[in-house]
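Asks: Below: sequence and its predicted model.
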Amino acid sequence: MTHKVLLLPGDGIGPEIAVQAKRLLHACQDAGLDIDIDEALVGGAAYDAHLDPLPPETLQKAKAADAILLGAVGGPKWDTLEDLSKRPEKGLLGLRKNLGLFGNLRPAMLYPQLASASSLKPELVSGLDIMIVRELTGGIYFGQPRGIEVRDGQRVGFNTYIYAESEIERIGRVAFEMARKRGKKLCSVDKANVLEVTILWREVMNRLAQEYMDVELTHMYVDNAAMQLVREPKQFDVVVTGNMFGDILSDAAAMLTGSIGMLPSASLNESGQGMYEPCHGSAPDIAGKNLANPLAMMLSVAMMLRYSLAENAMAERIEAAVGKVLDDGLRTADIASEGMQTIGTDAMGDAVLAAFAQQA
């Protein structure tokens, strides 16, 4: 059966790294992968063309795809748009909402060749391999009521932190299943000593644990989890948490690896359809300069093959190719170190494709 893949280059460095992902997809086709590749506009590029960060045509193509690859969205060019619904980020949020992408997978894996790039001591991060499972469509970012209003003569801002049992159970099952496939250790992060929402979160996780007796479930308050990520990061295998806590912890974990430019991510819905994208942003300051690191985008292709298209062998081949390139001492500027050869976006793409071909 032909896999339908939709490529959304987006803004900033998005189009540059999307080119490398497309080249890699074509290499996978040549290696026997049956995929159909389509493209569409999203974010600022879509606003410039259609005055809409998520045009109906893009959403229609996204709904029909088996998986979506996104470059990046946003940039200062669109920060002055007064209508917030027209800003590039609304295109990303609209995709998540309309596709029901509730489960965010954020790996923090350190390639051994880059241990010296981490801000922590190599012995603390060598062999690091954490998967953070973040609930993506609920919590305080979406809770109602919310707003800014005048109370007792002064302006007051307010948001509502809310989760239903079904939302917690849904993301919990994703995390338990992920832990079952990895080291069978799951840490649920909450703030149950202060927030009633996370008291419920913890109760649901404990109930689910009875169905996953082969997985060791532990709990940790979010402030302690942040500290432990810096103190002893390798104690974690799979971490599950809500939207806001996951937003913060996943970025912190990403930087343990030395560069956010190395890390892919996935957002999944209940049918297994996913949107895959690098953890980094659109980096408009280096856009068009052949400086961007395309490896996170290329590893997003591998993640897509593994989690949405069930093509594990092809995913492993891509990951091995990236490892080979790093073994050869090739680096983009963000991961450059003494004694290594610094190259640009296009050259890094060339190197990965050459290494991929050698894996045949």
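Replies: Happy to help now that I have it.
Asks: make it CA atoms for all contacts and neighbour counts henceforth
Replies: Will do.
Asks: Three-state assignment for the most centrally placed residue in the chain, please.
Replies: When the chain is reduced to its mean C-alpha position, the closest residue under CA atoms, centre = their mean turns out to be Ser265, at 2.3 Å. What DSSP: H, G, I helix; E, B strand; the rest coil gives for Ser265 is strand.
Asks: Would you confirm that it contacts Gly274?
Replies: No: Ser265 is beyond contact range of Gly274, at 9.9 Å (criterion: CA atoms under 8 Å).
Asks: gap between Ser271 and Met131?
Replies: 21 Å (CA to CA, to the nearest Å).
Asks: Compare those two (neighbour count), which wins?
Replies: Met131 (24 against 11; other CA atoms under 10 Å).
Asks: can you confirm the more buried one is in a strand?
Replies: Yes: note on Met131: a strand contains this position according to three-state DSSP.
Asks: dump the residue contacts of Leu295.
Replies: 261-263, 322, 348-349 (CA atoms under 8 Å, 6 or more residues apart in numbering).
Asks: same thing with Ala21?
Replies: Residues in contact with Ala21 (CA under 8 Å, 6+ apart) are 294, 297-298, 301.
Asks: Go through those residues and flag which are in helices.
Replies: 297-298, 301 (DSSP state H).
Asks: ok, so of those, who is nearest Tyr111?
Replies: Using CA to CA, Met298 comes nearest to Tyr111 of the ones in helices among the contacts of Ala21, at 14.8 Å.
Asks: So that closest one versus Gly14, what's the distance?
Replies: For Met298, the distance to Gly14 - CA to CA - is 12 Å.
Asks: So which of those two has more stuff around it?
Replies: Counted by other CA under 10 Å, Met298 and Gly14 do not tie: Met298 has more neighbours, with 32 against 27.
Asks: Give me the three-state assignment for the nearest residue in space to the more buried one that is not next to it in sequence.
Replies: Sequence neighbours aside, Ala21 is the residue nearest to Met298 in space, at 5.3 Å (criterion: CA to CA, 6 or more residues apart in numbering). Under the three-state scheme (three-state DSSP), Ala21 adopts helix.
Asks: Equivalent analysis for Trp201, please.
Replies: helix.
Asks: ok, structure two:
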Amino acid sequence: MAHSLLILPGDGIGPEVMAEVRKVIAWFNRNGMSFEVSEDLIGGAAYDVHGTPLTDETMASAQAVDAVLLGAVGGPAYDSLDFSVKPERGLLRIRKEMDLYANLRPAQCFEALADFSSLKREVVSGLDIMIIRELTSGVYFGEPRGIFPDNEGGRVGINTQRYTTDEIRRVARSAFELARRRSNRVCSMEKANVMESGVLWREEVQTVHDEEYPDVELSHMYADAGAMQLVRWPRQFDVIVTDNLFGDILSDAAAMLTGSLGMLPSASLGAPGPNGRPKALYEPVHGSAPDIAGQGKANPIACILSFAMALRYSFDAGDQADRLERAVSDVLASGLRTADLMGPEGGTPVSTAEMGDAIVARLES
């Protein structure tokens, strides 16, 4: 059975890192799997051609395929555009219209890179945690919002933190289901001590646990305490579930535990479709890095690991995802390094394409 993939390389280094993912996909196509790959434009690349960061036709294609792979969007060339057509609006539209409510952000420290973290090796060695961020509600989407004149000649900025029972329960279920495939532990983070939305969040997560997932260990923590614990002793966590705002902050903090944004993949998942698979978008955490675009300096590993997440969560190919992740780990252990991974201990410098080739060669062996 062929799996359908829509590739959206995007801007900056997006096309370069996606070219290396295509090599990996081609290897799997030669070795027992079948992927039908299409490609289209998003972000600044789409604006340059169509005057919009995402066309209706591309949006329809994203809805129709089994999974979407994204490179990166944005860049200073588009900073002066109206907010409504900035490159990032294309990404936000996909997330919203596909209803990708669960954002999975792993923070895994490969042993060969343990010294790249700003924390001590003994703190991050063996780190493997997953942060699940609610992605389509909360303070980023709540109404009312805006900047308004006040009664004293000034202005007031308003954003509304809003969650419903259903919005909380569905992302909680995602966290519990994922925990069952890992170490069976979930920590839910909010600010129930000062926010009513946090009280609701804690109560609804607890209800889902008690009624549907009593076998999973559940703990609760205030989000600010969670941030402290992430940099104090991150290995205490397995799966963390939290709201949109806190997830944005906590996942970026966790990202830096691993040493380089060039190593971090992500998945945004929605509800299962008629085929039982969730709507899904996979993308590296890093940005478009226009300052190094076209120079062969970009690290393709985050994008390659995003495809590994697609294997695991969209195509029920966990063994193949493990194989790809092992290939990445082995290549790093051999000392090969893109520019962002050249630390004080050195290594063998390689280009974007050479790193991709090395990972494919390791898959072959």
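Replies: Sure, I can see it. Because the structure is predicted, anything quoted here is derived from the model rather than measured.
Asks: Just the TM-score for the two chains, thanks.
Replies: Comparison of the two superposed chains (TM-score structural alignment, normalised by the length of the first structure) gives a TM-score of 0.98, and 357 aligned residues with a CA RMSD of 0.8 Å.
Asks: Counting neighbours, which of the contacts of Leu295 of the first structure comes out on top?
Replies: Top of the contacts of Leu295 of the first structure by neighbour count (other CA under 10 Å): Met262, with 26 neighbours.
Asks: who's in contact with that residue?
Replies: 278, 293, 295-296, 299.
Asks: Could you rerun that using 6 Å?
Replies: Met262 of the first structure sits next to 295-296 when contact means CA atoms under 6 Å, 6 or more residues apart in numbering.
Asks: That one and Ser271 of the first structure, how far apart?
Replies: Distance, Met262 of the first structure to Ser271 of the first structure, by CA to CA: 27 Å.
Asks: now swap in Leu229 of the first structure and tell me
Replies: 32 Å.
Asks: With Gly329 of the first structure instead?
Replies: Using CA to CA, we find Gly329 of the first structure at a distance of 40 Å from Ser271 of the first structure.
Asks: just Leu69 of the first structure next, same as before
Replies: For Leu69 of the first structure relative to Ser271 of the first structure (CA to CA), the value is 17 Å.
Asks: Could you say which helix or strand holds the closest residue in space to the residue nearest to the centre of the first structure that isn't next to it in sequence?
Replies: Nearest residue to Ser265 of the first structure, sequence neighbours excluded (CA to CA, 6+ apart): Arg106, at 4.9 Å. Using DSSP states H and E, Arg106 of the first structure sits within strand 103-109.
Asks: what ranges do the strands span in the stretch 151-300 of the second structure?
Replies: 155-160, 185-190, 217-222, 239-242, 265-272, 278-284 (DSSP state E, counting those that start in this stretch).
Asks: Can you check what angle separates the second one from strand 217-222?
Replies: Interaxial angle, strand 185-190 of the second structure versus strand 217-222 (axes from the mean of the first three to the mean of the last three CA atoms, to 10 degrees): 20 degrees.
Asks: Likewise for the first one?
Replies: Strand 155-160 of the second structure runs at 170 degrees relative to strand 217-222, counting by the same axes, to 10 degrees.
Asks: Give me the mean deviation of strand 155-160 of the second structure from the first structure.
Replies: Comparing strand 155-160 of the second structure with its match in the first structure after superposition yields a mean distance of 0.6 Å (mean CA distance after the TM-score superposition for the first structure).
Asks: And Leu330 of the first structure, what's its match in the second structure?
Replies: In the second structure, the residue paired with Leu330 of the first structure is Leu336, using TM-score structural alignment.
Asks: what's near enough to touch its match?
Replies: 347-348.
Asks: can you pull the contacts of Pro88 of the first structure?
Replies: Per CA under 6 Å, 6+ apart, neighbours of Pro88 of the first structure: 43-44, 53, 73-74.
Asks: Kindly apply the preceding question to Val156 of the second structure instead.
Replies: 147-148, 150.
Asks: could you flag which of the residues you listed are buried?
Replies: Among these, none scores as buried (criterion: 16 or more other CA atoms under 10 Å).
Asks: Name the nearest of those relative to Glu167 of the second structure.
Replies: Nearest member of the contacts of Val156 of the second structure to Glu167 of the second structure, counting by CA to CA, is Ile147, at 26.4 Å.
Asks: And the closest one, how far from Asp82 of the second structure?
Replies: Ile147 of the second structure is 17 Å from Asp82 of the second structure, by CA to CA.
Asks: Glu20 of the second structure now?
Replies: The spacing between Glu20 of the second structure and Asp82 of the second structure, counted by CA to CA, is 33 Å.
Asks: More neighbours: these two, which one.
Replies: Glu20 (24 against 8).
Asks: Which strand or helix spans Glu122 of the second structure?
Replies: helix 121-124.
Asks: ok, residues contacting that helix?
Replies: Outside helix 121-124 of the second structure, the residues that touch it by CA under 6 Å, 6+ apart are 114-115.
Asks: can you tell me the mean distance of that helix from the first structure after alignment?
Replies: Averaged out, helix 121-124 of the second structure is 0.3 Å away (mean CA distance after the TM-score superposition for the first structure).
Asks: residues near Asn103 of the second structure, how many?
Replies: There are 29 residues near Asn103 of the second structure, going by other CA under 10 Å.
Asks: where's it relative to Gly335 of the second structure, distance?
Replies: On the measure of CA to CA, Asn103 of the second structure and Gly335 of the second structure end up 31 Å apart.
Asks: how many neighbours does Asp52 of the first structure have?
Replies: 21.
Asks: just checking, it is part of a helix?
Replies: No: counting by three-state DSSP, Asp52 of the first structure is located in no helix; its state is coil.
Asks: For it, which residues are in contact?
Replies: Residues near Asp52 of the first structure by CA under 6 Å, 6+ apart: 46, 86.
Asks: one more time with 10 Å, if that's ok
Replies: Counting by CA atoms under 10 Å, 6 or more residues apart in numbering, Asp52 of the first structure touches 41-46, 85-88, 90-91.
Asks: Please report how far it lies from Ile168 of the first structure.
Replies: Counting by CA to CA - Asp52 of the first structure and Ile168 of the first structure are separated by 32 Å.
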